[in-house]
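K.L.:
using only what follows, build the 3D model:
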Amino acid sequence: MKNDLIVIVDDELEITSSYEILMRREGFKNYALYNDPLKFMEDLPDLNPAVLFLYLRMPGIEGEDILQTVSSEKMNTSIFIVSGTEDVETAVRCIKKGALDYLVKPIDRSRFQTAIMKGLEVYGVKAELDVVKACLTKSSSQQNANFKHIITRNSEMMSLFGYLEAISEGNSSVLITGETGTGKELFAEALHKSSGRKGEFVTVNVSALEENMFNDTLFGHVKGAFTGADKERKGLLATAAGGTIFLDEIGDMAEASQIKLLRVLQNMEFLPIGSDKLYKTTARIIAATNADLEKKVKEGLFRRDLYYRLKVHSVNILPLRERKEDIELLFYHFYEKFMNGDNKESINVPD
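P.N.:
Purely as a prediction, here's the structure:
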């Protein structure tokens, strides 16, 4: 994400220099600064900015005109209009033309960082959706081998393979829903294998973890954090670095644990028990549940903000009764598996 290009166009050198300092402090290295908006327009065909900050009033061409041009190019760029004055009418007009937000100077470090992270997140989702559209046009004969162990010939299930393959290389969280026994973990593991991630695929049933156990299991602890903590323990988020962590039965998670997970999803960082140092996580989060989360949200049993953070991408797996064409396939799959095992007693296969 931090390798995506960030561009700032502002005719004031002092302003762009201050932005540059902020970006360096936050670890962003791929950026471009323009004090001449016309030069930016000249270079635009060779740029593919993930995030673009445009000052509204500039000589030669105004930010609003640049906004309209970039938006018409069907680029996935997240555009922020920056102005020295708060003008609701102009803000509404810019957002209708494609701006993600309208910011008023001066922009402090926290607001600037939040805008960048929001812009990169939106850019990433748009880019993933482009890949989705391309992958969904693939024929079933081009099915990703990582999904071949999931036995089905149901067209809706096959479409899920294409969708999951399309989003596999992204970083956004994924929510998998479906009844018990539909194979949610199989889908999550196939998604991980398709991603090319070099880290581990780590699974944990979060419904079985009360708050303290949840914190220790996911975040780990430092030596001496509590009685009996005689050595440091690495949490599962650290174990899954560069890989995927699969959180099963997310719908039964305690409220306190929901808050902790929300913070991870918002900032992609966690705090081990007893530590005063935050650690970044590079693990992709896939969650699964057999519960109706929308209903739980309405009942106040599941946080709405967490729900939407988890379901950036979401898939629902059909139960077997809704894909009866798979029954025969599954029967012969398990029959063959049985006959190739230790127990080879003859059984009658009905016509």
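K.L.:
going by C-alpha atoms from here, please, whenever you check contacts or count neighbours.
P.N.:
Noted.
K.L.:
outside of the helix or strand containing L191, which residues touch it?
P.N.:
Following DSSP states H and E, one finds L191 within helix 184-195. Helix 184-195 is contacted from outside by 144, 146-147, 150, 164-165, 168-170, 176-178, 201, 243-244, 246, 248, 286, 288, 317, using Cα atoms under 8 Å, 6 or more residues apart in numbering.
K.L.:
pretty sure I317 sits against I176.
P.N.:
Yes. The criterion here is Cα atoms under 8 Å, and I317 meets it with I176 at 7.5 Å.
K.L.:
which one's more surrounded, these two?
P.N.:
I176 (23 against 18; other Cα atoms under 10 Å).
K.L.:
so where do the helices sit in the stretch 51-200 of the chain?
P.N.:
63-72, 88-96, 109-135, 155-167, 184-195 (DSSP state H, counting those that start in this stretch).
K.L.:
what's the closest of the ones you listed to V297?
P.N.:
Closest approach to V297 among those (Cα to Cα): helix 184-195, 21.3 Å.
K.L.:
what is the burial count for L301?
P.N.:
16.
K.L.:
ok, it - contacts?
P.N.:
Counting by Cα under 8 Å, 6+ apart, L301 has contacts E255.
K.L.:
in which helix or strand does it reside?
P.N.:
Counting by DSSP H and E, L301 is found in no helix or strand.
K.L.:
distance check, it against L175.
P.N.:
Using Cα to Cα, to the nearest Å, we find L301 at a distance of 17 Å from L175.
K.L.:
now swap in E322 and tell me
P.N.:
Following Cα to Cα, the distance that separates E322 from L175 is 21 Å.
K.L.:
between these two, point out the one with more neighbours.
P.N.:
L175 (25 against 9).
K.L.:
test my guess that that one contacts R284.
P.N.:
No. Contact criterion Cα under 8 Å: L175 and R284 do not qualify, at 11.6 Å.
K.L.:
buried residues in stretch 14-31?
P.N.:
16, 19-20, 22-23, 28, 31 (16 or more other Cα atoms under 10 Å).
K.L.:
closest one to K344 out of the residues you listed, please.
P.N.:
Checking the buried residues of stretch 14-31 one by one against K344 (Cα to Cα), the nearest turns out to be F28, at 61.3 Å.
K.L.:
buried sites along stretch 185-199?
P.N.:
185, 187-195, 197, 199.
K.L.:
same thing with stretch 203-214?
P.N.:
203-207, 209, 211, 214.
K.L.:
before we compare anything, build this one as well:
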Amino acid sequence: MLTGSRVLIVDDEANARRVLEVLLRNLGCAVVCAEDAPSALAILREHTVDLLITDLNMPGMSGLELLTTLRAEGHAFPVIVVTAYGTIESAVEAMKQGAFDFIIRPLDVEQVELLVRRALDISRIHRENQFLRDEAGKGWDHFIGQSAAMRRVYELIRQAGPSKASLFVYGETGTGKELVARAAHANSGRQGLFVPINCAAIPSDILESELFGYVRGAFTGAHKDRVGKFELADGGTLFLDEITEMPTNIQAKLLRVLQEGQVDRLGSNRSIQIDIRVVAATNRDPLTAVQQGCLREDLYYRLNVLAIKLPPLRERHEDIPLLCAHFIEKYRSSLNYAGMARLPDDISQALMAYAWPGNVRELENMIERAMVLSQGQSLNLKHFPQETLDLPAQSARNTPAPADQDFDLDANVAKLETRLLTQALQISAGNKAKAARLLKVSERTLWYKLKKYGIG
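P.N.:
Modelled structure (predicted):
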């Protein structure tokens, strides 16, 4: 069955349209019909299709002229032309102009079915290739680190990969949750796409349509059909980043999709069968999120078949030199800095002593910043933020406190809070909501602290 595939039939004869329509609907296709080429072009301005079947000999604009117009407008879906015995030469000419194949009347049902299946396979491959070009280079090879904590993560990914079971990845912001999801997909053997979506980055009124798709007229502004992320991930993996930010009413619909293996486009009364693996991720503690009402308990247990907790960078500081070498090489190429090869030992030691509230993402940004400031010269202390490479403060953790040390608790807490608040704002580029999530406090608490310490 070809459920979910949309085919446009163009023919000036009603009976001919009807025969093809019945045949394709029996195969599970969604069929749209047009009585002439201009009507077909009007439909394509409002609908997406996976295949077009057109008669060659039509009054006004012929099927060959329609094909030429479609290619000129950039439509890449396959086109099958229908012709009679006496006009095979025209069909051959259409193939030279980019038609996928041709059908001769009277129709051979088996031949039509074979060509339609092949054409829809080509359409699917073209769509997937376009998606994969955008996603190229992302996956297992991007993991850097040989610490014991990361080796445990690698082993869990290898064990979980071949399974179809849902995977729950959690850890602090910047620890690489999407990399884990991509690696699990790469290790799964699934032939479909890896489709990521950030639930926190999309407004709730748009998130539902992004996930489920919609049909034309489902709501104001739905001028043409749209495939949702569930359908796009059919046969592959859907990565739901920041799942705890998804509204609970959409979580209920997600649970139904996972349980029944079917998705309904908004505005449609027809269910589409899908085969997907879901990988969910959050920077919160999942059980705490359940207790706070941010994550439905039934959905949590449905997703949490296999769980991977990513260690923060401060718990695998021995990986920092490897990460630095990787990022230096990455930005040396992009910045065309031929002479820069390694990080000085004193800076490397200071970076290993830093707490890294922003984890690997903060480290990468800091290395890129330092390389830009160095203008291709050797890296030194002045290229890094002073609070990061505050060597006396870092080493003080491992030395006994002198007798005259200031033990004023409130004053020291104020200094620490001021430093953390400043770093969180720097990492989040001034975005208060992101800074609050990084510090694991409410935005109200963040605003109170900023006002208390006079931080702009």
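K.L.:
can you redo the buried residues of stretch 14-31 of structure 1 as CSV with secondary structure and distance to S155 of structure 1?
P.N.:
As requested, these are exported to CSV (DSSP: H, G, I helix; E, B strand; the rest coil; distance: Cα to Cα, whole Å):
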residue, secondary structure, distance to S155 of structure 1
T16, helix, 52
Y19, helix, 50
E20, helix, 50
L22, helix, 50
M23, helix, 47
F28, coil, 43
Y31, strand, 44
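K.L.:
farthest pair in these?
P.N.:
T16 and F28 (14.4 Å).
K.L.:
now for T203 of structure 1: what does it line up with in structure 2?
P.N.:
Applying TM-score structural alignment, one finds that T203 of structure 1 aligns to P196 in structure 2.
K.L.:
that match should be in a strand, yeah?
P.N.:
Yes. Per DSSP: H, G, I helix; E, B strand; the rest coil, P196 of structure 2 lies within a strand segment.
K.L.:
that one contacts L238, doesn't it?
P.N.:
Yes. The pair P196 of structure 2 / L238 is scored as a contact, 6.0 Å apart, by Cα under 8 Å.
K.L.:
where do the contact lists of these two overlap?
P.N.:
Common neighbours of P196 of structure 2 and L238 (Cα under 8 Å, 6+ apart) do not exist.
K.L.:
where do the strands sit along the stretch 51-200 of structure 2?
P.N.:
Ranges of strands in the stretch 51-200 of structure 2, per DSSP state E, counting those that start in this stretch, are 51-55, 79-83, 101-104, 167-170, 194-198.
K.L.:
average gap between the last one and structure 1?
P.N.:
Just to be clear, that refers to strand 194-198 of structure 2. Following the fit onto structure 1, the mean deviation recorded for strand 194-198 of structure 2 is 0.6 Å by mean Cα distance after the TM-score superposition for structure 1.
K.L.:
just give me the neighbour total for E155 of structure 2.
P.N.:
11.
K.L.:
what's the separation between it and L306 of structure 2?
P.N.:
13 Å.
K.L.:
list the contacts of the residue nearest in space to the middle of structure 1.
P.N.:
Nearest to the mean C-alpha position of structure 1, counting by Cα atoms, centre = their mean, stands S172 at 0.9 Å. Contacts for S172 of structure 1 were tallied using Cα under 8 Å, 6+ apart; they are 124-125, 284-285, 312-313.
K.L.:
closest one to A225 of structure 1 out of those, please.
P.N.:
Nearest member of these to A225 of structure 1, counting by Cα to Cα, is I285, at 26.2 Å.
K.L.:
hmm, back to that, any idea which helix or strand carries the spatially closest residue to the match of T203 of structure 1 that is not a sequence neighbour?
P.N.:
In this structure, P196 of structure 2 finds its nearest non-sequential neighbour in F239, 4.5 Å apart by Cα to Cα, 6 or more residues apart in numbering. If you go by DSSP H and E, F239 of structure 2 is part of strand 237-241.
K.L.:
in structure 2, what residue corresponds to the residue nearest to the centre of structure 1?
P.N.:
So, by TM-score structural alignment, S172 of structure 1 is matched to A165.
K.L.:
which residues sit in contact with the match of T203 of structure 1?
P.N.:
Taking Cα under 8 Å, 6+ apart as the test, what P196 of structure 2 contacts is 238-241.
K.L.:
hang on, the earlier thing: and S334 of structure 2, which of the strands of the stretch 51-200 of structure 2 is closest to it?
P.N.:
strand 194-198 (25.7 Å).
K.L.:
now the closest one: how far from the chain's centre is it?
P.N.:
Counting by Cα atoms, centre = their mean, to the nearest Å, strand 194-198 of structure 2 is centred 2 Å from the centre of its parent chain.
K.L.:
okay, the angle between that strand and strand 237-241?
P.N.:
20 degrees (axes from the mean of the first three to the mean of the last three Cα atoms, to 10 degrees).
K.L.:
after strand 194-198 of structure 2, next one along is what?
P.N.:
Following strand 194-198 of structure 2 toward the C-terminus (DSSP H and E): helix 204-212.
K.L.:
need the contact partners of that following helix.
P.N.:
199, 227-231, 246-247, 250, 263-266.
K.L.:
if we can go back for a sec, separation between the residue nearest to the centre of structure 1 and L120 of structure 1?
P.N.:
11 Å.
K.L.:
again with V222 of structure 1
P.N.:
On the measure of Cα to Cα, V222 of structure 1 and L120 of structure 1 end up 32 Å apart.
K.L.:
what sits against the equivalent of I285 of structure 1 over in structure 2?
P.N.:
Under the alignment (TM-score structural alignment), I285 of structure 1 maps onto V278 of structure 2. If a contact means Cα under 8 Å, 6+ apart, then V278 of structure 2 has 165-167, 237-240, 303 as its contacts.
K.L.:
give me the angle between whichever strand or helix holds V278 of structure 2 and strand 194-198.
P.N.:
Here V278 of structure 2, judged by DSSP H and E, is contained in strand 277-282. With the same axes, to 10 degrees applied, the angle from strand 277-282 of structure 2 to strand 194-198 works out at 30 degrees.
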